Each structure stands twice: as C-alpha cells, then as structure tokens.
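> sequence below, structure please.
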Amino acid sequence: MSTFQDTARQVIKAEAEALVTLAESLDEQFDAAVTKILETKGRVIVTGIGKSGHIARKITATLASTGTPAQFVHPAEASHGDLGMITRADTVLAISNSGEAPELANLLAYARRFDIPLIGMTSRIGSALASQSDIVLPLPTVGEACGTGVVPTCSTTMTLALGDALAVALMKHRSFTAEHFREFHPGGKLGAQLSRVRDLMHSTDELPLAKSGTAMSDALLIMSEKGFGVVGVTDADGRLVGIITDGDLRRHMDGLLERNVDEVMTHHPRTIDPESLAEKAVAMMSLPSPQITCLFVVDTAGNLPVGLIHIHDCLRAGLG
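Below is the predicted model:
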C-alpha cells in the first residue's frame, strides 16, 4: 500500500478525531457567543493573523452568506487606520490558536477601550486573548496531524468547524431559508440551483395562447409570432386546458388547416407553478413520453397561465 496514502489516512483520521473532541467539549460559552451575536446591532468583525487569518476570512464569508453581517479586519492593517471600520455596535470575533499573536494587541485594546463585545477563539485559556475576551470559545488541546506539532492542521480544522457551527446555529435561529441564501448568492451553480421558476419564466404578455375553438390557421400564426414552438389553449374562463406542439402538428398534418385547436391539442399538459425550483422544471421537461422543451407556468388555484419557461432559459441560468 502507498506510503503516501498511509500518511493521508493518518492525517484525516487525526483531524476527524480532533473534531469529535471539539464537539464533546462545547459548553455554555458557545450558547453565550451565539446569543451575543444575535444581540449585535452592527456586524461581526472577524480577525486573525497567519493561518488563523485565512480561517477567519472563510468564517466571515460563511456568516455573511447565511444572514449574519460580517467583515474581516486584518489585525496588522487595523493598527494603520482600519480600526475605524469597527464601531460600538459591532462584536469582535478574534481567532488565535496560541492566544498570544502580537498583531492582535492593538485591536484587542481598541475593543476594550470602547467596550466592544469580544469573543475569543483560542486553545489557551490562560492566554492574553482569553483573558481579555468577554466570551471564550476554547479549542481542545490536541496534537497536530503533522506529528511534529508545528504545522497547523488539527487546530485549523477545529477552528473552521467551530466557525461553521456558529454560522449554522445563527442561521437556524433566524429561520434562514434557501431563498434567503439565494439573495446573497445569486451567482454560480448554487445560485442557479436555487432559482425559482418565476425568476426565469417569460411573462404573460409573451405567452402563445389561443382560446378554445380557434382555427388552426390562426393558432399557427400565434405559434410563429411568439417563437416558442407551442400554443396553449384556454377555455372561456382563461384556464389552460391543452397545448399544441410540433408533435401535435405532425400527427394532424392531414387537413390541419380545416381543424380547430380543440381537435389538435394534447389535453392536460404538464405544467408547473411559479414558486417551484427551476431544477424541477428541467426534470419535468426531461421526462420520457415525450421529452418537451417548455412548460406553461400556471396559478395552481385556478390553472390560469401566468408564464412559460423554456429549456433554453434554464440552460442559460446554468441548469441542466
């Protein structure tokens, strides 16, 4: 077996064991930290230097994208003017495994001077960071996965996980939903996956619709004008009762222009409501027998057509 693989497994197991130890060590200080952040009128100012700084940036991004306003402040830059970014309405989350990072000194002193709540995340309870913090989130003292104790591995993994735990606890308390997440993350694959049908559909004035009894000659003009390759058929009350596709046209080529829409349409077409995820629309269009390229979007209360979503709309959004 590969020596490299042996090393990799040892590292991963060591970090997994560290996470179990962290989970078992959580106490009322974690509750206090969540409560303090919920009470914060401003932002969570996250800070750290070195590896802790890299982790702090990720925690900042996770907090911000899950409903907790947050900003990373580099502790060295803070000493050269960036302390002005921190207000009395904020709460500071300072991260240092040793708790003795000298770069944090001015920022911590600033927080104490202006009575800004300070949460410290450190593995040393007797450190300068812990002694100055209002709330301490302790990291269990465990060995690093490198075996020498000098390369941050288990400690950074625990720090990252503890930050994730804070963000998710806050998110759940605020009943933060996938829709809220999309508001903060409209781009990329995640944004596309959380798109609603209403975000991508064509509106009512673009819909290719014909009333029941319309001559096929007129329906073909509507199909050509709107450019979706379909025509929806509505009854006297405006409810969608059928759809005419290219397939329907081919099946009724003989005497097509002498027919009306009711004779050609497919009854009870697949439809979708505007609040469904756009991914569901893609799945419905991909169903066999037959595969289709668009769906009418209907008000489920009255089956009234309110939009149309085409497979090309979904592809442009990054779905499919």
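
> CA atoms for contacts and neighbours, from now on please.
Fine.

> which of the residues in whichever strand or helix holds D262 are buried?
Following DSSP states H and E, one finds D262 within helix 261-264. Under the neighbour-count criterion of 16 or more other CA atoms under 10 Å, helix 261-264 has V261, D262, V264 buried.

> for stretch 206-218, same thing?
Buried, per 16+ other CA under 10 Å, within stretch 206-218: L207, P208, L209, A210, K211, S212, A215, M216.

> what about that stretch, distance to the chain center?
41 Å (CA atoms, centre = their mean, to the nearest Å).

> and what of stretch 256-272?
Per CA atoms, centre = their mean, the centroid offset for stretch 256-272 relative to its chain is 40 Å.

> contacts for it, please.
210, 212-217, 219, 233, 241-245, 248-249, 252, 281, 284, 295-298 (CA atoms under 8 Å, 6 or more residues apart in numbering).

> which residues of the stretch 201-320 of the chain fall in helices?
For the stretch 201-320 of the chain, applying DSSP state H, counting those that start in this stretch gives helices covering 216-226, 246-251, 261-264, 278-285, 311-316.

> which one of these lies closest to N97?
Set against N97 and scored by CA to CA, the helices of the stretch 201-320 of the chain come closest in helix 278-285, at 42.7 Å.

> show me what the closest one is packed up against.
helix 197-200, strand 294-299, helix 311-316 (3 or more CA pairs under 8 Å, 6 or more residues apart in numbering; DSSP states H and E).

> out of these, deepest packed?
Of the helices and strands packed on helix 278-285, the one with the most neighbours on average (mean count of other CA atoms under 10 Å) is strand 294-299, at a mean of 24.

> what's in contact with that strand?
Outside strand 294-299, the residues touching it (CA under 8 Å, 6+ apart) are 197, 201, 228, 232, 240, 270-274, 281, 285, 304-311.

> restricted to buried residues, select the residues you listed in ChimeraX.
In ChimeraX, this line selects whichever of the contacts of strand 294-299 come out buried by 16+ other CA under 10 Å:
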select :197,201,228,232,240,271,272,273,274,281,285,304,305,306,307,308,309,310,311
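
> second chain to compare with the first, below:
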Amino acid sequence: MQNFITHAKQVLTIEKQAISQLEQYIDHNFENACQLMFNCQGRIIVIGMGKSGHIGNKIAATLASTGTPAFFVHPGEASHGDLGMVTAQDVVILISNSGETSEVINIIPVLKRIGAKMVSMTGNTKSSLAKLSDVHVCIKVEQEACPLGLAPTASTTATLVMGDAFAVALLEARGFTANDFALSHPGGSLGKRLILTLKDIMHTGTQVPIVKCDDIIKDALLEMSEKGLGMTAIVNAQNQLQGIFTDGDLRRILEQRVDIHNTKISKVMTMECTTVNSNMLAAQALNIMENKRINGLLVVNESNQPIGALNMQDLLKAGVL
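Here you go, the predicted structure:
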C-alpha cells in the first residue's frame, strides 16, 4: 500500500529546508541585483527555460503587480525575434538552476550587444551564466524533493521564493501602497475595495427614492416600491433631507396600526439617519452599513440634499461585498 502522506511530508520537509537555506544568499549580490532593478529606466525582462520558465513567468507577474514593470520572454522565442523587445534601459533576469541551459546561454551575446544589464539566478556560482551576468544571485538547494533527484522541485520553489524576495524588497523601496496595488488589480475584490467610490455605484437622478414631508405614508410606500431600494428619503421644500423611511419602519407602523392613507410620512420617519458623501469609498460605506446594521444609505451633497442612494445589493453587484 502506498503511503502518500509520508511521501508528501518528506517533500514538505525538503522544500522547507531549501527555503531556510536561501537566507545565506540574501547578501551583497542580492542587494546589487535589487539596486539594478530599482534604478532600471526600462522594464525587467525575465527569461527561463522549462520549469524555470514557468517560475520566471510568475516572478515577472509578481514584479509587475507590485510596482516593478516586468514581463516574461521565452528564450526560444527570444532567439526568433522577441529579443527585439529588449532595450539598453532594461534589466534581464536569467534563470537556470544549472547555469548552463543552452537556450539561455545562447542569447547572452545579443543581450550584451544591446547593452541590457543581466541578473542571473542559478544554483551554481561557477556556471557560465553566473560568470557572464552582471550580478549573480545563488539559489542552490542541497537536494530536490524528487527521490530521483531529476524533477525540479525544491530548486523551483527556492527560485520562486527568491523572486518574491526581489518583488517585496523593491515594493518597499518604491513606497508602493495598497492604492497602487489596486490600480493594477481593478478586476479583483481588493482593487474594487480600494478604487470604487459611491459615485461609481450609487443610484442617481430619478432612481433616488424621494418624497416630501407633507406626503402621506401611502405615497412613500409607492415610491419605495417603484425604486426598489427598501427606503425613501424625506425632504423639505428646499429638497433638504429631513429623514428616512425604510422597510423596517414600515413593519413598525403596521404593528402600531397607523393609518397609511391619512398620516403624513414626516410623522413616522426616522429623523436621525446616516448619510454619506459621493466620494466615500464603497468599502467604507460597507463598513458603516455593517456596523450600524442597516441595509441602505443616502448620499447627500454639501447642502444636505439627497443626490444618491444605494443598498447592500448594489455593493454585492459591484463586487465590494
């Protein structure tokens, strides 16, 4: 019977050890590599073959999303035209565990002629790639998690972790913020939380449920039903907000048997209502609604006039909730 759990734990042990040993390579070479990338006036171009290429692709994506413009180029494609993407202002990260991958080595003379700076990541400090690059960062591991010692496992993990170390070190150096991150991730939930404001998602114009103080409850109920937000604003003759009436208020007055056909809405409205401005982040509005246990908000201008409205459903549709 195969002991899958035992084998899996052995893999984790080997790879954890490989990561812990990386700390010795966070040295002046790592610092010099970061400085090259920090001062780069062009782009960071990551190149790797096979499994190193897959890891390189992820490293490029992480750099790009954390404030360091980067992209991945396959070495095979590089030799057939894609080196045209490289300029003298770029820094090229070359990845090869052995440091002797022919597809990577073969493009070095062209990179030197272009004038791009080169940072290599290998497991062999005496390799051709290490010697030919401007800066070499070691990613050597004692053993692969593969029992045959053939499939890149611990070595690719170490490479990925070192790439993350580059990205985060550069992020800190650039003063990259959560708002900066959001700008490159507008489709993600974090991006939406940090970018979307109420003006982006609120109902406006005739979509905002509004009745006058002298209107009767029945009129307010019709307005609520038509606009479908579970509430309505109540305003005075100057269109200034005086209160709010919600589904919760409706249940309350029905229990009290209030005459909805003859009673003015101003008699039963909630006067102390929570309002927000249109520049508020949608995520902040969500926090207000959750903390106050309310399902909707009215958006007002500087004159306390309702200009917008939204509810939990709007936040859900916008991907904030």
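
> about what we covered before: out of the helices of the stretch 201-320 of structure 1, nearest to T122 of structure 1?
T122 of structure 1 lies closest, by CA to CA, to one member of the helices of the stretch 201-320 of structure 1: helix 278-285, at 42.5 Å.

> what residues sit buried inside that closest one?
Neighbour counts over helix 278-285 of structure 1 (16+ other CA under 10 Å) mark A278, E279, A281, V282, M284, M285 as buried.

> and if you look at stretch 120-136 of structure 1?
Neighbour-count burial for stretch 120-136 of structure 1 [16+ other CA under 10 Å]: 120-125, 127-130, 132-136.

> ok, so of those residues, who is nearest G320 of structure 1?
Of those, the one sitting nearest to G320 of structure 1 (CA to CA) turns out to be M121, at 42.3 Å.

> hmm, that closest one is touching A94, no?
Yes: between M121 of structure 1 and A94 there is a contact at 6.2 Å, judged by CA atoms under 8 Å.

> map V264 of structure 1 onto structure 2.
Counting by TM-score structural alignment, V264 of structure 1 lines up with V268 in structure 2.

> which strands and helices sit next to the longest helix seen in structure 2?
Identified as the longest helix of structure 2 according to DSSP state H is helix 154-174. Judged by 3+ CA pairs under 8 Å, 6+ apart, helix 154-174 of structure 2 is in contact with helix 4-21, helix 28-38, helix 51-65.

> after superposition, how close is that helix to structure 1?
Compared with structure 1 after fitting, helix 154-174 of structure 2 has a mean deviation of 1.2 Å; criterion: mean CA distance after the TM-score superposition for structure 1.

> what's the angle from that helix to helix 4-21?
Angle, helix 154-174 of structure 2 to helix 4-21, by axes from the mean of the first three to the mean of the last three CA atoms, to 10 degrees: 50 degrees.

> and helix 154-174 of structure 2, how far from the chain's centre?
That offset, for helix 154-174 of structure 2, works out to 18 Å (CA atoms, centre = their mean).

> and if you look at stretch 230-245 of structure 2?
Worked out by CA atoms, centre = their mean, stretch 230-245 of structure 2 lies 38 Å from the chain centre.

> now do stretch 9-21 of structure 2
Per CA atoms, centre = their mean, the centroid offset for stretch 9-21 of structure 2 relative to its chain is 29 Å.

> and stretch 26-43 of structure 1, by the same measure?
Per CA atoms, centre = their mean, the centroid offset for stretch 26-43 of structure 1 relative to its chain is 23 Å.

> what residues of that stretch count as buried?
Result for stretch 26-43 of structure 1 [16+ other CA under 10 Å]: buried residues F30, A32, A33, V34, K36, I37, T40, G42, R43.

> equivalent range in structure 2 for it?
Counting by TM-score structural alignment, stretch 26-43 of structure 1 corresponds to 26-43 in structure 2.

> circling back to that earlier point, please identify the most buried of the helices and strands packed on helix 154-174 of structure 2.
Highest mean neighbour count among those (mean count of other CA under 10 Å): helix 51-65, a mean of 21.

> check the mean deviation of the helix or strand following that helix from structure 1.
Downstream of helix 51-65 of structure 2, the first helix or strand assigned by DSSP H and E is strand 70-73. Its matched residues in structure 1 lie on average 0.9 Å from strand 70-73 of structure 2 after superposition (mean CA distance after the TM-score superposition for structure 1).

> distance between strand 70-73 of structure 2 and the chain's centre?
19 Å.

> could you do stretch 278-296 of structure 1 as well?
Worked out by CA atoms, centre = their mean, stretch 278-296 of structure 1 lies 24 Å from the chain centre.

> equivalent analysis for stretch 7-26 of structure 1, please.
Distance, centroid of stretch 7-26 of structure 1 to centroid of chain: 27 Å (CA atoms, centre = their mean).

> what comes into contact with that stretch?
L139, P140, V142, E144, A145, C146, T153, C154, T157, M158, A161.

> just among the residues you listed, which is most surrounded?
Highest neighbour count within the contacts of stretch 7-26 of structure 1, by other CA atoms under 10 Å: C154, with 26 neighbours.

> in this structure that residue contacts T141, no?
No: taking contacts as CA under 8 Å, C154 of structure 1 lies outside contact range of T141: 9.6 Å.

> picking up where we left off before, next, format the helices of the stretch 201-320 of structure 1 as a markdown table and append distance to F184 of structure 1.
Shown next, in a markdown table, are those (distance: least, CA to CA, whole Å):
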| stretch | distance to F184 of structure 1 |
| --- | --- |
| helix 216-226 | 34 |
| helix 246-251 | 40 |
| helix 261-264 | 45 |
| helix 278-285 | 18 |
| helix 311-316 | 20 |
